[in-house]
Every structure is written in structure tokens, then in C-alpha cells.
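K.L.:
Next one to model:
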Amino acid sequence: MRAYELIRRKRDGEKLSAEELEWLVFSYLEGEVPDYQMAAWLMAVYFRGLDVEETAHLTGAMVRTGQLLDLSGIPGIKVDKHSTGGVGDKTTLVLAPWLAAAGLKVAKMSGRGLGHTGGTIDKLESIPGFRAELTVEDFLNQLEAVGVAITSQSYALVPADRKLYALRDVTATVESVPLIAASVMSKKLALRTDALVLDVKVGKGALAKDLKMARELASLMVDIGKRAGRKVRAVISDMEKPLGRAVGNALEVEEAIATLQGNGPEDLVELCLFLGSQLMELAGLAESEKEAREKLKRVWEEGRAWEKFKEWVKAQGGKVEAVENPSLLPQAPEELVIASPSAGFVEAVDALAIGEAARILGAGRERKEDPIDPAVGVILEAKVGDWVEEGAPLARLRVREKGVEEAKALVAQAFTLGNQPPPPKPLIYEVVS
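P.N.:
Below you'll find the predicted structure:
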């Protein structure tokens, strides 16, 4: 086979076979296909697309470039949850211990943040001592003993995805539905859980800017999962505005703690309940969404989810005293208030602008190798639908010295005020199964 022919055929809209896609992926990983040819092929896919079969074959080839993490030796039902990325999305920090306390085994590989979206690993590493890189042996032992284990992506699992994503990131081919689906699902299929729920974000702060793209991505990932014999559902949820009030690593850990203790923002609690109920149903621990929600609420109200969170943090080396007393989490030296220029109802809060502001302050990365500041970020004092008086705080910025003026301007511009309360918009749009 020749890379030139596969580039030309995909450029012309032709379908590639499983054997051709496997050859291309392995040849690129081994250095036989150079970056410039793979970049040309990725751009051809960006414009011409891949059908469902091609995407499934590409995903399978990527999985086979690395190890498979078999969890079948661990008793219990193993589950995973994945989000396509958003602003203020600390759902995993709340939901993983919550589900573990309800009787499931939560096994997850998570990533670091890039651009305006935060990464679960960065958030967890803002807890002093937390160890995000687990060996396979430690991961399996902790999953069995504690019921929840989250690790950063292993170099041994799906190495093709790591190399391909880095190339997509510098060739403007990230926003391709089949390439996103193959990237996400290759990591999910390499970790052999029994059930998977995908949280597909849609809106300004998400990869999918509109419902058409979100539905296409959700359907494609569900199809790939089912072809591989997995129980999988996708939930399409809102990312026009940030989730919760906190945006920034230690700030989001603090909000997750408050949520587990019963004091979290309404939208975060509802999303966790909805995603959790989907997994409880898929796993067979509840016969309906209503029954699943009731079981999860009981676990939450009895404090078992909060206790499981502390057990999980301790197991991965984190200082439990820092989560019991969040003032021991990283703290920024200065706080700035963004005041409302007039009285009115908050009609919109631009998630992308808030995420960019947090990144500029140091909470996120522009490049994968950039360091982050776990203490900085944005706290929303006003949410969509709230009435604010002139001069009242819209948001608070936790800052050091980096990017303060630019971040202030972005946060101020993110709020739209009006004379009438805005019509309610759904947090959950639909479930794709």
C-alpha cells in the first residue's frame, strides 16, 4: 500500500477498507508514513468525512496500536463516563465517587485541559499530593478496593491517538466529527468497562457548536461502542453557559466538594443525577431512571458519596485534610470583582469567553507542555435568569499577575443583561441510545 493512494482516494471521496486504515495507522505510528502525508490525509477526512464503518475501523485500528486494559478479573460492574469538554465541567469529580458509593466500579482515563476547556487530571492534581499517574497494577488494585480509580492516559494505551491528536492540533483538523469520535472511543474501548455514558456538550463553550453536530457525534460514538459490544448511551447537554459557578482547577475542586456535601449549584447536581441515572440503568442496578435517581439521592443525602470522595483522594495520595478544609487548596493572592454596569436580568453568560478568561489567567493551556496555575480562575456570582442591581458583582476573578486586564475585559463582555427574564433553556437536550 502507498499513503499517496489513500490520500488521493479519500480526497476524491472514496471509501477506505479496514485493512487500508489499519495499514495507515500502524505505518504512521512506526514512522513509515511521515507527518506531512498523514496531515494531508487528515485534511481530506476533514472535508470528505468518514462513514460509520470507516470510523469504526479507524477506531479499532487505533485501539490495537496499544495494550488493552481488561477489567474482567475485578468483581462488580465496571462503568465509565466521558465528557467531550466544557467550561466549569467538574462532573467527574462529583459523579465518580457518587457512583462508587452506590455500588458501581468507576474506572476512567482522563486528560489534561487544552485551550478554554479544563481537564479532570489538572483539577485533581490541584489537591496537594494527589497522584494522577497510576501503574496498571495500582489502578486495578485501587478499583477493586475503593471502587473508583482515575488515571491520566497511559502511553501504553492507544499510542496512535496521542500522536494523531498532536498532529490534528497543529493542522486545524480537530473539529472533525469522525476524528473526534475515533479519538474518544479508542480510549474508551481500550479500557474494557461494562457500560459507558458519553456527555456530549453543545454550545459556545463546546466542540459541537450546534445540535446537528452534537447529534452526529453522539450517534457515531454510540454506534462505534455498540459495534464493539459495549452498553453505551450519549447525553447531549448544554454548554452555552458555564456549568456551575466555578471555573478553574482548585476552584472547581472546592465546588465539587460543596456539591458532595449537599451545597452545590443546581445545574451541576442535576447533570450528575441525570448522567448517573443513565449509568445505573445501563449497569442493571435500576429498572428506570426514576428508581436510579432515588437510589443516588439516598446515597448523596446519607453522606456516602462525600465519604467515598475522601477515601478515593486518600488512595491516590491526596491530603484528605485539604478537601475537608478547602482553604488548604491552592489559593490565588488577589481577588477582583466584575461589577454589573446596570440593573437587569442576566440573559446570557458566554461559556467560551469565561473559559478563555480562565485560560489567560493561567488556569488552562495554549499548548500541551504549558504549565498551569491551579489557584486562579473565575467564580460566577450571577447566573442566567438572575436579577442584578447596578454595581452588584457579576463575577469574581482569582488572579496573580498574568493576563489580568484581558481576562477582566472578557468576563465583563461575557454577560448580557436585559429588561426581561430570558426564556428557560434545557440543561439536557436528549439521550442518544
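
K.L.:
Every contact and neighbour count from this point should use C-alpha atoms.
P.N.:
Fine.

K.L.:
Could you list the buried residues of the strand or helix carrying residue 215?
P.N.:
Residue 215 is part of helix 211-227, with elements assigned from DSSP states H and E. Neighbour-count burial for helix 211-227 flags 211, 214, 215, 217, 218, 219, 220, 221, 222, 223, 224, 225 (criterion: 16 or more other C-alpha atoms under 10 Å).

K.L.:
Residue 167: which of those is nearest?
P.N.:
For the buried residues of helix 211-227, the minimum distance to residue 167 (C-alpha to C-alpha) is 20.7 Å, reached by residue 217.

K.L.:
roughly how far apart are that closest one and residue 236?
P.N.:
Per C-alpha to C-alpha, to the nearest Å, residue 217 is found 10 Å from residue 236.

K.L.:
can you give me the helices in the stretch 151-300 of the chain?
P.N.:
159-170, 177-190, 211-227, 249-260, 266-283, 289-301 (DSSP state H, counting those that start in this stretch).

K.L.:
just these: most buried one?
P.N.:
helix 249-260 (a mean of 25; mean count of other C-alpha atoms under 10 Å).

K.L.:
just checking, residue 250 touches residue 374?
P.N.:
Yes: contact criterion C-alpha atoms under 8 Å: residue 250 and residue 374 qualify, at 5.5 Å.

K.L.:
For those two, list the residues in contact with both.
P.N.:
Overlap of the contact sets of residue 250 and residue 374 (by C-alpha atoms under 8 Å, 6 or more residues apart in numbering) consists of 123, 126, 330.

K.L.:
Weed out the non-buried ones from those.
P.N.:
The buried subset of these (16+ other C-alpha under 10 Å) comprises 123, 126, 330.

K.L.:
Here is a second sequence; please produce its structure as well for comparison:
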Amino acid sequence: MYDIILKKRNGGALTRQEIQFWVNGFVQDTIPDYQVAALLMAVFFQGLTPQETVYLTEAMIDSGEKLDLTHLPGTKADKHSTGGVGDKTTLVLAPLVASAGITMAKMSGRGLGHTGGTLDKLESIPGFHTDLSPEQFIGNVKNIGISVVGQTSNLVPADKKIYALRDVSATVDSVPLIAASVMSKKLAAGADVIVLDVKCGSGAFMKTPAQAEHLARMMVNIGRNMGKKVAAVISNMEQPLGYAVGNALEVKEAIHVLQGKGPKDIREICLYLAGEIFLLAGKVDNIHQGKTMAGELLDQGLALRKFREFVQAQGSNGGVVDDDKLLPEAKYRFSLVSEQDGFITKMETEAIGRAAMILGAGREKMGDLVDPGVGIVFYKKMGDWVNKGDTLAMIHANEEDKADKAKNILAQSIFLDKEQKQGDALIYGVITS
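P.N.:
This is a model prediction of the structure:
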């Protein structure tokens, strides 16, 4: 291990055998964490070649079980988002894709920090369970073409150990380590087609389109090298997606989109992601046809019908589809009122996510409990004109002191100007190679 650390410290490229050696040794506790931490820091400064990143991904996948979906009929698809504020796309996209006859057997995560987790959102639906047995998971996929569960402890155990060490050794924001972490879990989950939603902006891990493109190309390269059909959509996270931030509030908004209503930006990104999946799966010839097909499935109510089947199959009675008041609600409402006139020109989206976390909609560390009813609903977004006294957002809270803290953060997170600023497009582009 000393030789491997030295080689990488000096800028050398590690072989497949060297990478397998240290990953296996770390998982099996034959290599101490202080040596792996030293190697991770060397990787942070020296980077990994594209081939090294593929080798690392392979070694992480091989550290545990793999989900075998080959016996299921048709194309199996998966989607991953690098995380954002108000990002409820999976709630719309999964039933939308399944309604087209493409299997969505998805393993998702919980929220940590300012980004929300799909499992937390789904579990705000009364009766919904994400802790299905493998038999229930596969059964739902066979019967209705869709299931979403938490990642099993035996899937890519190397990623859990390496991430925990990255978290305490200041090596989280290494692009090749991020790429290997994401793709090891996606590839171990058995999908044929993978679409990645790589967020960039103030509410995302990648702050600029160039950074997002670098990560996207690396992840697509890994997937393609391992025989999968992969595309990455680079999307804007300079403001929350939709208007709602918070678990039950986001479920409500997602249902509105499935009903053919709801915010235009959520609908647009879901149509684009679905269109890319349909294109990779061979159902259409180009992205325009894919988006058109996805729009028809939404407008005809087929995606909503699939969402009802989905929540019923995972323990709910499906009543939230018809009555969103069945979702948990917070006790209090507090208005954030504008103190001046002007156009909204900037939203510090990461700070907005932090405000939602303080309310209880997210968790500061793993193990923290999430309050499903709390959150923030915005009334205005970037580019909108605001009069003094207008309500910018409504804070949904169960504790007044937390609401005060969140309100102070939000008041400093929204910037107004007399001149309107032209915002960036929602979709920056797509990476396929």
C-alpha cells in the first residue's frame, strides 16, 4: 500500500490490480484507514485517468452484491441526479417512463445537507414503504414495471466506507471519486439504460456548467466503457426546481405535474430526461420525438395512473392522487414579505436548501429525523417583478424558533434589482460520449 500511495502522490497511473488491491483491502480491514485517507488525498491532487476511474468503479462494484435484472423482460432504465433544491423529478419521471413500458427498478438515497432525498419525499406519503424485501421489489417491477427502494447494505459496500473516509478527510469534492461513487451504485443496480441529471449552479455541488460537463463526461465514459447506454443532461440549479421545497410539499407539486398542471420547469426537465431514456431505449429516433412521446403520456393521464399503482404497490392506498390534503401538513405558516420593489435577479439556492433543513425538511447528519410536513413554498422566481409588500415565500413550520431562523436566511437569499436579468436556460446540454 505504501508503494501505491507513493506512485499516485508522484502522479503515476495505478493499474487495475493495484486499485483492486487497495479497495479489497480497505473493505476487508487489512489496509488501515489512515493509508487509504493518504491515497484519497493523493488522488484529490493528482486526479485519476479515465481508465483508472473505470478500474476504481469496477473494484467498488465487485466489493459486494449486484442486482440481476436480466430475467426481467424489456429495457431496464435508471436515473440519477447529482442533487439539488426542490428536485422532485424522480416522482414524476419514474411513473412516466414506466407508463411507456420501460422498467424502472430504482434504488434511491436519503437527503443529506441542503439536497433532498427521494426516499424521504416518498415516505411522506401515508403508508408508503421503501424497505421492501428483494422479493417484493422484483415482484412490483414484474407486475407494474416500477419500484423505488433504499440501497441495500450489500450493494457496493466499498462506496460507503470510502465515502465516510472522504467526508472526514476533505476529499469529497474530487470529480473522479464522485464519478466512481455515483456510477458504481448505478451499474451495480442492473439497469441497461442510465440517464444522469447533472445539476450546476448555486444550489448544486457543481457550481458552473464547465464543472458539470467535466463530471458528466467522466460518468458517461465509465458507463460506456462498461457496456451500458448512458447520457448525462446538464441542468440549471440557480434557483429551486418548481416552487416547493420540503418532502410532502414536493410530493404535492409532483402530483400536480402528473395531473397535467404544476410548474413548467419541472415538466420541462422531466420531458427531457424521459425523452433521453426513450432515445437510449430505442423507442424514438431523436430527443424531440422522445419529449413529444413523454408529453403525451403525461397529458393522457397514463403517468398519473402508473403513479397511483406505484404508491399502492408500496403500501399506500393511493388516495393522495385525488386528495393531496392526506399528505402531512405543518402547524404554522409564516410569510416572507418583500421590503422593496424590483425584479428577482438572484437566489442563493444552497442557502434556501439550508433554511429548509433547519425547518426539519432535511438532515445535517445521517440519522437525523426528517419532518415530512415542513418546508418552503415560493410565490416568485427569478425574473419575476415584485412589489414592496408582496409575499415572496410561505414558510411551513412546526416550531416557531426554527421558522425565525429559516426566515432570516431566506431574507438574505433573494436579491432584487430595478433591471431585469436574463436567466440561463433550464437545460444547458446533453453529454452522450
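
K.L.:
if we can go back for a sec, of all the shared contacts of residue 250 and residue 374 of structure 1, which comes closest to residue 178 of structure 1?
P.N.:
Closest to residue 178 of structure 1, out of all of these and judged by C-alpha to C-alpha, is residue 123, at 28.2 Å.

K.L.:
Can you tell me the closest non-neighbouring residue to whatever residue of structure 2 lines up with the closest one?
P.N.:
By TM-score structural alignment, residue 123 of structure 1 lines up with residue 121 in structure 2. Leaving out its chain neighbours, the residue that sits closest to residue 121 of structure 2 by C-alpha to C-alpha, 6 or more residues apart in numbering is residue 247, at 4.3 Å.

K.L.:
Tell me the spacing between that neighbour and residue 141 of structure 2.
P.N.:
Taking C-alpha to C-alpha, one finds residue 247 of structure 2 at 24 Å from residue 141 of structure 2.

K.L.:
Next: residue 290 of structure 2.
P.N.:
Taking C-alpha to C-alpha, one finds residue 290 of structure 2 at 23 Å from residue 141 of structure 2.

K.L.:
now the end-to-end length of stretch 83-94 of structure 1.
P.N.:
Terminal residues of stretch 83-94 of structure 1 lie 13 Å apart, using C-alpha to C-alpha.

K.L.:
got it, and stretch 280-291 of structure 2?
P.N.:
13 Å.

K.L.:
so where in structure 1 does that stretch end up aligned?
P.N.:
Taking TM-score structural alignment, stretch 280-291 of structure 2 hits residues 282-293 over in structure 1.

K.L.:
give the contact list for the counterpart of residue 111 of structure 1 in structure 2.
P.N.:
Correspondence of residue 111 of structure 1 to structure 2, assessed by TM-score structural alignment: residue 109. Contact analysis of residue 109 of structure 2 by C-alpha under 8 Å, 6+ apart lists 117, 118, 119, 150, 151.

K.L.:
ditto for residue 371 of structure 2
P.N.:
360, 361, 362.

K.L.:
Tell me the residue in structure 1 aligned with the last one.
P.N.:
For residue 362 of structure 2, the aligned position in structure 1 is occupied by residue 364, per TM-score structural alignment.

K.L.:
ok, residue 366 of structure 1 - how many residues close by?
P.N.:
Neighbours of residue 366 of structure 1 under the rule other C-alpha atoms under 10 Å: 14.

K.L.:
Kindly report the same for the one 10 residues further on.
P.N.:
Around residue 376 of structure 1 sit 30 other residues, with neighbours defined as other C-alpha under 10 Å.

K.L.:
Counterpart of it over in structure 2?
P.N.:
By TM-score structural alignment, residue 376 of structure 1 lines up with residue 374.

K.L.:
so that match sits right up against residue 359, yeah?
P.N.:
Yes: counting by C-alpha under 8 Å, residue 374 of structure 2 touches residue 359, with 6.4 Å between them.

K.L.:
Give me the common contacts of those two.
P.N.:
Joint contacts of residue 374 of structure 2 and residue 359 (C-alpha under 8 Å, 6+ apart) are 397, 398.

K.L.:
roughly how far apart are the counterpart of residue 270 of structure 1 in structure 2 and residue 60 of structure 2?
P.N.:
Structural correspondence for residue 270 of structure 1 with respect to structure 2 (TM-score structural alignment): residue 268. According to C-alpha to C-alpha, residue 268 of structure 2 and residue 60 of structure 2 sit 34 Å apart.
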